[in-house]
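Enquirer: heads up, no residue letters with this:
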């Protein structure tokens, strides 16, 4: 039987013979040609978008619907495969494999680990869509609920006025949870597990190309690997830019709500620059003093805001809704996931295809960050914690914020919260609570700190990819990427607003879908080999 350490040493030797082509230039640890190509393209994109804002806006306005209309079935089918594969890993013997080897132990407590997982995973999104998406689905009036042999054939959320209020609420919440539950976290889990396993168990560098070593062999250190890493850089940057842009929109809406700060393009730029400056301080501080500490602060604030809304809102309604929403989600997940023969094209392309592309574009960033903090966990523990627990927390978050907002519309006739623009809905909802100003301020701070942790941890990830998987690359390199994350968000906001942000996420998420499919195959190959060596 082949010893696992011998195998790891052989693969390490292969890497060091073929992959050590980093060079030092002006304090940057450059992994040619990944850094050079990525940096040149990103700088050119920012300059062109800022110089030709009107043309850029028209292009992005065309890009998103074209991509989602063409590739919606690819995105939905792939996301379904990621969920099924992740669940199978939990129940099969492959789940016994430990990341880092049999003797490895976790570097972080469960509390610290969960805080970093959640802050990196979808913090800004939950703040932005926690109120707005349930209300959007509840207030829509898609098709009916045709049945065939007891199964829905054209699922679509019902408008509040189009049918039974309870049914409409449950369907709206099921649709929302579908976008924030198992599917996005399975996407993250695939990338994170691939990176963690091939880095900690095979001794390969912590970069995207390493996951393809079982498939590509030595070619992974050549141009095929360069292309994979470059795609990962682009996906990460534009996925982050989408989130940072959404965060800036909501933070500015909150500042306008509280202090009358004008909502202008100039103020958005100032806000992004200011928050990027804070992120740079965190980048320089490092993982322990920067991201970890900010993530824990964010977790405390998020739990506090959640508890306040839960306890002072319609608590009984939220509790009963939580369990009803889980049931509705499980009942509707199959028809919601169907990528073919759908009549509700707006829901499928306007919502689901965009979300899946967004999550996939985020996957290199979130996956690599999760991998860096997950050494010592078994595969079963890893998948359970990354997939199941965040899904339950997301359901409770959406049930609390979305449930409270829907209750205000139904029982209080609060039309302001339902008619407000997406970035403002959260602040309109908290008007019905005591300490409105305090809650709104906490909401703004949460968005900003989520912004900072996303930018900070995203810089660490891109830094690692462009430095060939090194985790101790020069700080100046992380600073470079943190600055350009902010500049991309500015360029997209000025060159088309939210539509441009979403178009960029879709355009990078679609090609990276095929990278994730390859990772899924590589994970199976690697875990099967590892399990045989351990048994």
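Expert: Cool, the structure landed. What you see is a predicted model, and the numbers here were worked out from it, not measured in a lab.

Enquirer: drop to CA atoms for contacts and neighbour counts, all remaining ones
Expert: OK.

Enquirer: what comes into contact with stretch 519-531?
Expert: 4, 82, 85, 93-94, 96-97, 190-191, 193-194, 197-198, 211-215 (C-alpha atoms under 8 Å, 6 or more residues apart in numbering).

Enquirer: Looking at those, which are in helices?
Expert: Assignment to helices by DSSP state H places the following of these there: 4, 82, 85, 190-191, 193-194, 197-198, 213-215.

Enquirer: out of those residues, who's nearest residue 175?
Expert: Using C-alpha to C-alpha, residue 82 comes nearest to residue 175 of these, at 18.8 Å.

Enquirer: got the contact list for that closest one?
Expert: By C-alpha under 8 Å, 6+ apart, the contact list for residue 82 reads 183, 186-187, 190, 520.

Enquirer: Please report how far it lies from residue 469.
Expert: 25 Å (C-alpha to C-alpha, to the nearest Å).

Enquirer: Inside helices: which ones of the contacts of residue 82?
Expert: Using DSSP H, the contacts of residue 82 in helices are 183, 186-187, 190, 520.

Enquirer: would you turn these into JSON lines with neighbour count and distance to residue 70?
Expert: Formatted as JSON lines, those follow (neighbours: other C-alpha atoms under 10 Å; distance: C-alpha to C-alpha, whole Å):
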{"residue": "183", "neighbour count": "27", "distance to residue 70": "20"}
{"residue": "186", "neighbour count": "27", "distance to residue 70": "23"}
{"residue": "187", "neighbour count": "29", "distance to residue 70": "21"}
{"residue": "190", "neighbour count": "23", "distance to residue 70": "24"}
{"residue": "520", "neighbour count": "21", "distance to residue 70": "23"}
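
Enquirer: Among the residues you listed, which pair sits farthest apart?
Expert: Every pair of the ones in helices among the contacts of residue 82 checked by C-alpha to C-alpha; the farthest is 183 and 520, at 14.4 Å.

Enquirer: Next, please give the residue ranges for the helices of the stretch 201-350 of the chain.
Expert: Assigned by DSSP state H, counting those that start in this stretch, the helices in the stretch 201-350 of the chain fall at 213-216, 223-259, 265-286, 293-312, 315-337, 345.

Enquirer: Same list, these, but as CSV with mean neighbour count please.
Expert: Below are the helices of the stretch 201-350 of the chain laid out as CSV (neighbours: other C-alpha atoms under 10 Å):
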stretch, mean neighbour count
helix 213-216, 17
helix 223-259, 24
helix 265-286, 18
helix 293-312, 18
helix 315-337, 18
helix 345, 15
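
Enquirer: These: which one's closest to residue 48?
Expert: Judging the helices of the stretch 201-350 of the chain by C-alpha to C-alpha, what sits closest to residue 48 is helix 223-259, at 15.5 Å.

Enquirer: relative to helix 265-286, how tilted is that closest one?
Expert: 120 degrees (axes from the mean of the first three to the mean of the last three C-alpha atoms, to 10 degrees).

Enquirer: another one to put next to it:
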């Protein structure tokens, strides 16, 4: 059978090199959604709340099953027969050092969200979670449970999701020579139909999921920046200030994006890591050092011990008993899985772009283990410092969380030394994470809307960076945190279906590639033996 040449989806649209159907349809859908939020106004807040509850109740179990299945699939790829396949082919070399690679992974994958929740989330779970029912006055159990749940939400499940999508994209881009877009992964199933309306629909869903997933992180980040400025300089904590901050920081992100990966994104990501590691060491030694080190070890053990139970927990029996669904699980676990799913096109494409030259095993282990361990250490130090105050009877951080969750990290610093310095550096760190998330996300959306181009025009980069800031700002105005969470959950549903089909397509292509490589190796060996004889 003759092979047809795989063509790119790059086209000229309104004078720029873009895929018109993906570009214009994505823009119109996003513009319609955010305009409706702005025009309808206050009633949208109630709609966001009801929609979030309804969708979470109906599909929460599906998200839980999906992320666990993806983790199993990732381990299968890591230790199975495909593990030695190299991204880019046998002779490919990595474009970035391990330090640069890990820095960009961590900054793109977690960043703002981890800064926002690393103190507040353990405090939330310490005071209330469904695993403590029947034992409300056991602070030791509450502390272990709080850290275990937080580890679940920020651990290997999220990174397995990113790893699968990133690996599939990298394989189809560098090994199969297809455009760096989500549609390319479906080539084994759809053939050249990926270049038509079906492929456009896949990329449109990916763009929308990416934009709203990013908007959630950017919205959380700007709330924390505003809270820090209010705490340090008494700048008003208001939606108007937050919108202004989004405009200013989006401008910096656009500049970083225009400079490119090497001069902009990579440089800022590495500085993010330096500042973050400084803050980690700073708090480790100014806080209850021995307690934090001991709890880090115990937290990992507790997470591993209860891993399967909490990973597959769906609150099914208690839901029947009370004739209701778990609002706690909808607010936390289901939201997190939906958020990571909607965030995954962005992280997946970005990881794929920077991961050429690594074997599947190196890729999976690198993406799963290194960021996860760094995340666990971060949560143990920051969340552990907050939990320590609760254990000694100081409820100041709990009071702050109840008043304004974005202030939790600053009130935690207040319980230790050098409060002003730590708070100032944290505000800077949130801003730089905001910049890397925004510029990396814009880079990915540019790729999707330009048919897989890695060098989209500057005007297009500026356009999508501005759109990300606009979406985050309008959702904050139209519904606050609930609107951001609802946007992530709604966009996570259709993309989760794409992920399932994508896994089958990826496996099929790996089988064909592996068999082809085996035949090539056998032929090479036979030829060598014949020459030696």
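Expert: Right, received. Where do you want to start? As the structure is a computational prediction, the values presented were derived from the model and not from experiment.

Enquirer: Quick one: the helices of the stretch 201-350 of the first structure as a markdown table, columns for distance to residue 451 of the first structure too.
Expert: Formatted as a markdown table, the helices of the stretch 201-350 of the first structure follow (distance: least, C-alpha to C-alpha, whole Å):
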| stretch | distance to residue 451 of the first structure |
| --- | --- |
| helix 213-216 | 34 |
| helix 223-259 | 6 |
| helix 265-286 | 7 |
| helix 293-312 | 11 |
| helix 315-337 | 28 |
| helix 345 | 32 |
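
Enquirer: mind checking which of the ones you listed is nearest residue 135 of the first structure?
Expert: Nearest of those (C-alpha to C-alpha): helix 315-337, 14.5 Å.

Enquirer: one step back: can you pick out the most distant pair from the ones in helices among the contacts of stretch 519-531 of the first structure?
Expert: So, those by C-alpha to C-alpha: farthest apart are 4 and 82, at 27.6 Å.

Enquirer: Quick check: residue 240 of the first structure touching residue 486?
Expert: No. Judged on C-alpha atoms under 8 Å, residue 240 of the first structure makes no contact with residue 486 at a distance of 9.1 Å.

Enquirer: before we move on, back to that, residue 425 of the first structure: which of the helices of the stretch 201-350 of the first structure is closest?
Expert: Closest among the helices of the stretch 201-350 of the first structure, once you apply C-alpha to C-alpha, is helix 223-259, at 9.4 Å.

Enquirer: what stretch of the second structure lies opposite the closest one in the alignment?
Expert: Alignment note (TM-score structural alignment): helix 223-259 of the first structure is matched to residues 197-233 of the second structure.

Enquirer: Mind telling me what residue 502 of the second structure corresponds to in the first structure?
Expert: In the first structure, residue 502 of the second structure lands on residue 519 (TM-score structural alignment).

Enquirer: count of residues packed around its match?
Expert: 25 (other C-alpha atoms under 10 Å).

Enquirer: For stretch 278-288 of the second structure, grab the matching residue range in the first structure.
Expert: Counting by TM-score structural alignment, stretch 278-288 of the second structure corresponds to 304-314 in the first structure.

Enquirer: ignore the last one, stretch 25-36 of the second structure
Expert: Counting by TM-score structural alignment, stretch 25-36 of the second structure corresponds to 37-48 in the first structure.

Enquirer: swap in stretch 57-71 of the second structure?
Expert: By TM-score structural alignment, stretch 57-71 of the second structure lines up with residues 69-83 in the first structure.

Enquirer: can you map out the strands along the second structure?
Expert: 12-13, 16-17 (DSSP state E).

Enquirer: re the thing from before, any idea how far residue 364 of the first structure is from the match of residue 502 of the second structure?
Expert: The gap separating residue 519 of the first structure from residue 364 of the first structure is 11 Å, by C-alpha to C-alpha.

Enquirer: what sits in contact with each of those two?
Expert: residue 191.

Enquirer: right, and residue 476 of the second structure touches residue 219 too?
Expert: Yes. Using C-alpha under 8 Å, residue 476 of the second structure is in contact with residue 219, at 6.6 Å.

Enquirer: which residues are in contact with both of those two?
Expert: residue 484.

Enquirer: number of nearby residues for the residue mapped onto residue 487 of the first structure from the second structure?
Expert: By TM-score structural alignment, residue 487 of the first structure lines up with residue 470 in the second structure. Residues near residue 470 of the second structure, counting by other C-alpha under 10 Å, number 19.

Enquirer: do the same with residue 412 of the first structure
Expert: 11.

Enquirer: Just list the residues touching residue 171 of the second structure, thanks.
Expert: Counting by C-alpha under 8 Å, 6+ apart, residue 171 of the second structure has contacts 87-88.

Enquirer: In the first structure, what residue corresponds to it?
Expert: Match for residue 171 of the second structure (TM-score structural alignment): residue 197.

Enquirer: what does residue 246 of the second structure give?
Expert: So residue 246 of the second structure corresponds to residue 272, using TM-score structural alignment.

Enquirer: Contact partners for that match?
Expert: 244, 248, 486, 489-490.

Enquirer: gap between the spatially closest residue to residue 275 of the second structure that is not a sequence neighbour and residue 258 of the second structure?
Expert: Once flanking residues are discounted, residue 275 of the second structure sits nearest to residue 429: 6.8 Å by C-alpha to C-alpha, 6 or more residues apart in numbering. Noted for residue 429 of the second structure: a distance of 21 Å to residue 258 of the second structure, by C-alpha to C-alpha.

Enquirer: burial measure for residue 411 of the second structure, as a count.
Expert: 22.

Enquirer: Aligned to it, what sits in the first structure?
Expert: By TM-score structural alignment, residue 411 of the second structure lines up with residue 428.

Enquirer: ok, the nearest residue to that match once chain neighbours are set aside - contacts?
Expert: Leaving aside its sequence neighbours, residue 428 of the first structure sits nearest to residue 417 (C-alpha to C-alpha, 6+ apart; 5.2 Å). Residues near residue 417 of the first structure by C-alpha under 8 Å, 6+ apart: 405, 409, 425-426, 428-429.

Enquirer: ok, residue 417 of the first structure to residue 444 of the first structure distance?
Expert: 17 Å.

Enquirer: And for residue 130 of the first structure?
Expert: Residue 130 of the first structure is 14 Å from residue 444 of the first structure, by C-alpha to C-alpha.

Enquirer: how close does residue 213 of the first structure get to residue 465 of the first structure?
Expert: 16 Å.

Enquirer: surely residue 247 of the first structure meets residue 445?
Expert: No. With contact defined as C-alpha under 8 Å, residue 247 of the first structure does not reach residue 445; the gap is 10.6 Å.
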